[in-house]
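> I'd like to go over a predicted model; first the sequence, then the structure.
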Amino acid sequence: MERKLNALLESCTSGGCGAKISPGTLSQLLTGLPVLRDDNLLVGYGSSDDAAVYRLDDRRSLVMTVDFFPPMVDDARIFGKIAAANALSDVYAMGGRPLTALNLVCFPQAMDTAVLKEILVGGAEKVMEAGAVLSGGHSIYDKEPKYGLSVTGIVDTDKIIRNDTPRVSDKLILTKPLGVGIIMAALRGEAASMEAVRKATASMERLNKYAAEKMAGHSVSACTDVTGFGLLAHALEMAGDAVSVVVYPDELPYFDEAYRYAGEYLLTAAGQRNRNHLAGKADVERLPFALQELMFDPQTSGGLLISVAAGEAEDLLSAIRADDPSAQIIGEIAERDKDIILFR
């Protein structure tokens, strides 16, 4: 890991999307908030979608999102790249194209500002790769470093992709392997191999731009990015109130090292929160413990979960694998069952 300027991991107690408030707690917090009516707000906080969408005119809408978190790696520039890629992902999940980005910075007053410079450079590099424009930001002093972006994108209004509108019989494609949260937990415990960390950081740095571009021209009914709530909680959001999600456990892509670490109980608190949230909604007990943990594992800058017409799934998968070779068909959408998440 080059450019190690300071022990970022020692400066914080949690990192990446594992620092997110649990989905159950977040849902309770949002319940009862004032609802502001605006016919142009097509997607707001009333749903659990990836970004807000506001209609500009008869053809176009803005896609708006914000995401930031503490570091999960010691390399400052890599942290900046991962945080930026994670924030940009919400726009891609909605079918949009990023236009502008604003930096969000929390930084300890006592820490070397050269570290912050590297974080910002890493973030800027990913914004440039996305074809967006870094246009400002906001910074404050804090006890722990945190970084991310507020991103605004654009989408054709008739091509907005929601996260909770999948069709029955669609196939589900996951574009990145699971297990980055577990590997980062092992890194904190000084138990992760450098090869495992290298593979995990390469995955987290990779923009979902390339997979999202492949969705154009295919019959995609829903999409979300798999982040801090883990695969199963995001699948639960996709199921909504209308359908059930069938997962093929034997087809899940994951890092072999993460499976091994999970079997050795190198786990995360966020993964346990996700497990608790899924209680009664997904019966995982017949599956190997390590595989259970991979499905609950909080993903930082994880892959897209795409619901696509069954007859087009193999073609879309083949196209996505040109840039994301670990992508896999991992399930399907079924009629509503008493169990919202099923395993086959």
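Arrived safely, thanks for sending. All of these numbers come straight from a predicted model, not from anything done at the bench.
> From now on I want contacts and neighbour counts done on CA atoms only, so please keep to that.
Noted.
> mind listing what residue 159 touches?
residue 95 (C-alpha atoms under 8 Å, 6 or more residues apart in numbering).
> just residue 344 next, same as before
246, 247, 248, 249.
> from these, which ones fall inside strands?
Using DSSP state E, 246, 247 are the members of the contacts of residue 344 that sit in strands.
> Dump the contacts of residue 344 to CSV, plus distance to residue 255.
Below are these laid out as CSV (distance: C-alpha to C-alpha, whole Å):
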residue, distance to residue 255
246, 22
247, 18
248, 17
249, 14
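> Buried among the contacts of residue 344? Make that a PyMOL selection.
A single PyMOL command suffices to select whichever of the contacts of residue 344 are buried according to 16 or more other C-alpha atoms under 10 Å:
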select buried, resi 246+247+249
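> so which of the contacts of residue 344 would you say is closest to residue 74?
Ranked by distance to residue 74 (C-alpha to C-alpha), the contacts of residue 344 are led by residue 249 at 32.6 Å.
> Tell me the secondary structure at residue 67.
strand (DSSP: H, G, I helix; E, B strand; the rest coil).
> how near is the residue most central in space within the chain to residue 201?
Against the mean C-alpha coordinate of the chain, by C-alpha atoms, centre = their mean, the closest residue is residue 227 at 2.8 Å. Separation of residue 227 from residue 201 (C-alpha to C-alpha, to the nearest Å): 14 Å.
> dropping in the other structure now:
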Amino acid sequence: MAPGVLESILERLPHVDGHPGVLVGLDPGDDAAVYQIDADRALVATVDVITPIVDDPVTFGRIAATNSISDIYAMGARPLLSLSVACFNAQLPVEVMGDILAGAAETALAASAPILGGHTIKDPEVKFGLAVIGEVHPDRILRKSAARAGELLVLSRPIGSSALATAFKKGEFDESDARYKGLVSNMLRSNRSASEIALEAGVRCATDVTGFGLAGHLLEIARASGVGIELDFDAIPVLEGAREALRAGHTCGGAQANLQHAGQKVSTKRNLDTVDFGILSDPQTAGPLVFTIGAEQADTIVEALRRDGAATASIVGRITEDHCGSIQVV
């Protein structure tokens, strides 16, 4: 759903400010809801469902689970359990349904969030995801609203998954291609380590880059924190083949909606072409974490991420006092 449409829908819901136990709800929204149960513990809850992004059902199940659990890590929490949400059509072989669930169950169990139940719906279009419950100390929640001027922006992994996945679906390359392998490897990489490294370094502001694209999720940080963002475009890590896919016109409706929503909130000091704007608005599946950190710690945390296997982790910008609620691309 386009971000602007979602915002207009959520405006109609009743406010829950002051409701006992609610630490994070919809006003302002974040990657997951947080409900405090005692002085040292709070429950974190999220749900995410996607359509197939690859052909192999086991791999799709694993990616869907990774994508759903990511919101727990984006909040600085650890997952506890999950429930599956499956939409299958009558023509889908039972074996394929089972493979999707098996792939998801394997990934969820490895993340210490075993699938303990769920719900299945008849639907012409296949969709799958998880509702995930996690746990966090109330003082260690990562929030979109905690960015401070002077901090630097760190992106843990490359982006460009939607462009590549669209090119794959249109037959531009097959599963033996390095582009496919890089795409799947990136989507299967858990954000657990990045979250733990960020917490150890004292990070307070984070989100995962998913459906609204990099620009959309950075705008959420800018608005929630009351800051501006200066984005170093050349520093953004991009998956191999993603730029070429965008240049060939392999984009999706979600990217167009993301770009339209960003509107006047993204300005630039440089010449950006259609491909460049496509990178900024490309929706991500199981995308990276982006977080803010003091300038004196930024290089150290990037080195830690790279030692952990995130070879392209990079400093991609800084938080500013001016241009609040917007992004300036440099």
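Yep, that arrived. Note that the structure is predicted; figures quoted are calculated from it, not measured.
> Map the residue nearest to the centre of structure 1 onto structure 2.
Counting by TM-score structural alignment, residue 227 of structure 1 corresponds to residue 210 in structure 2.
> repeat for residue 237 of structure 1
Aligned by TM-score structural alignment, residue 237 of structure 1 pairs with residue 220 of structure 2.
> Tell me which other helices or strands the one helix or strand that match maps to touches.
According to DSSP states H and E, residue 220 of structure 2 maps onto helix 213-225. Packing partners of helix 213-225 of structure 2 (3 or more C-alpha pairs under 8 Å, 6 or more residues apart in numbering; DSSP states H and E): strand 228-231, helix 253-262, helix 274-281, strand 327-329.
> For residue 32 of structure 1, what is the corresponding residue in structure 2?
Using TM-score structural alignment, the equivalent of residue 32 of structure 1 in structure 2 is residue 12.
> gap between its match and residue 217 of structure 2?
For residue 12 of structure 2, the distance to residue 217 of structure 2 equals 22 Å [C-alpha to C-alpha].
> Looking at these two, which is more packed in?
Between residue 12 of structure 2 and residue 217, counted using other C-alpha atoms under 10 Å, the more crowded position is residue 217 (22 against 8).
> thought that one was touching residue 209?
Yes - counting by C-alpha atoms under 8 Å, residue 217 of structure 2 does reach residue 209; the two are 6.2 Å apart.
> thinking again about what came up before, quick one: which of the contacts of residue 344 of structure 1 is nearest residue 188 of structure 1?
Each of those was scored against residue 188 of structure 1 by C-alpha to C-alpha, and residue 249 proved nearest at 27.8 Å.
> quick one on the thing from earlier: so which of the helices and strands packed on helix 213-225 of structure 2 is nearest residue 296 of structure 2?
strand 228-231 (17.8 Å).
> Show me which positions of whichever helix or strand comes after that closest one end up buried.
Per DSSP H and E, the first helix or strand lying C-terminal to strand 228-231 of structure 2 is helix 242-247. Going by neighbour count (16+ other C-alpha under 10 Å), the buried part of helix 242-247 of structure 2 is 242, 243, 245, 246, 247.
> Then stretch 82-102 of structure 2?
Using 16+ other C-alpha under 10 Å as the test for burial, stretch 82-102 of structure 2 gives 82, 83, 84, 85, 86, 87, 88, 97, 99, 100, 101, 102.
> out of these, which are inside helices?
Counting by DSSP state H, the buried residues of stretch 82-102 of structure 2 place 97, 99, 100, 101, 102 in helices.
> And the residues you listed, which is closest to residue 142 of structure 2?
The shortest approach to residue 142 of structure 2 among these belongs to residue 101, at 29.9 Å (C-alpha to C-alpha).
> Surely the closest one and residue 60 touch.
No - Residue 101 of structure 2 is beyond contact range of residue 60, at 9.3 Å (criterion: C-alpha under 8 Å).
> Using a markdown table, lay out the helices and strands packed on helix 213-225 of structure 2 together with distance to residue 21 of structure 2.
Below are those laid out as a markdown table (distance: least, C-alpha to C-alpha, whole Å):
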| stretch | distance to residue 21 of structure 2 |
| --- | --- |
| strand 228-231 | 31 |
| helix 253-262 | 33 |
| helix 274-281 | 35 |
| strand 327-329 | 34 |
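> between these, which one is nearest to residue 303 of structure 2?
Shortest distance between residue 303 of structure 2 and those, using C-alpha to C-alpha, is found for strand 228-231: 20.2 Å.
> List the contacts of that closest one.
By C-alpha under 8 Å, 6+ apart, strand 228-231 of structure 2 touches 149, 218, 222, 316-330.
> What subset of those residues is buried?
Counted by 16+ other C-alpha under 10 Å, those give 149, 218, 222, 316-320, 323-329 as buried.
> Tell me the one of the residues you listed nearest residue 128 of structure 2?
Of all those, residue 218 has the smallest distance to residue 128 of structure 2: 26.5 Å, by C-alpha to C-alpha.
> Trace residue 309 of structure 2 over to structure 1, please.
Counting by TM-score structural alignment, residue 309 of structure 2 corresponds to residue 323 in structure 1.
> Same check on residue 192 of structure 2?
Residue 192 of structure 2 maps onto residue 209 in structure 1, by TM-score structural alignment.
> excluding its backbone neighbours, what's nearest that match?
residue 92 (6.2 Å; C-alpha to C-alpha, 6 or more residues apart in numbering).
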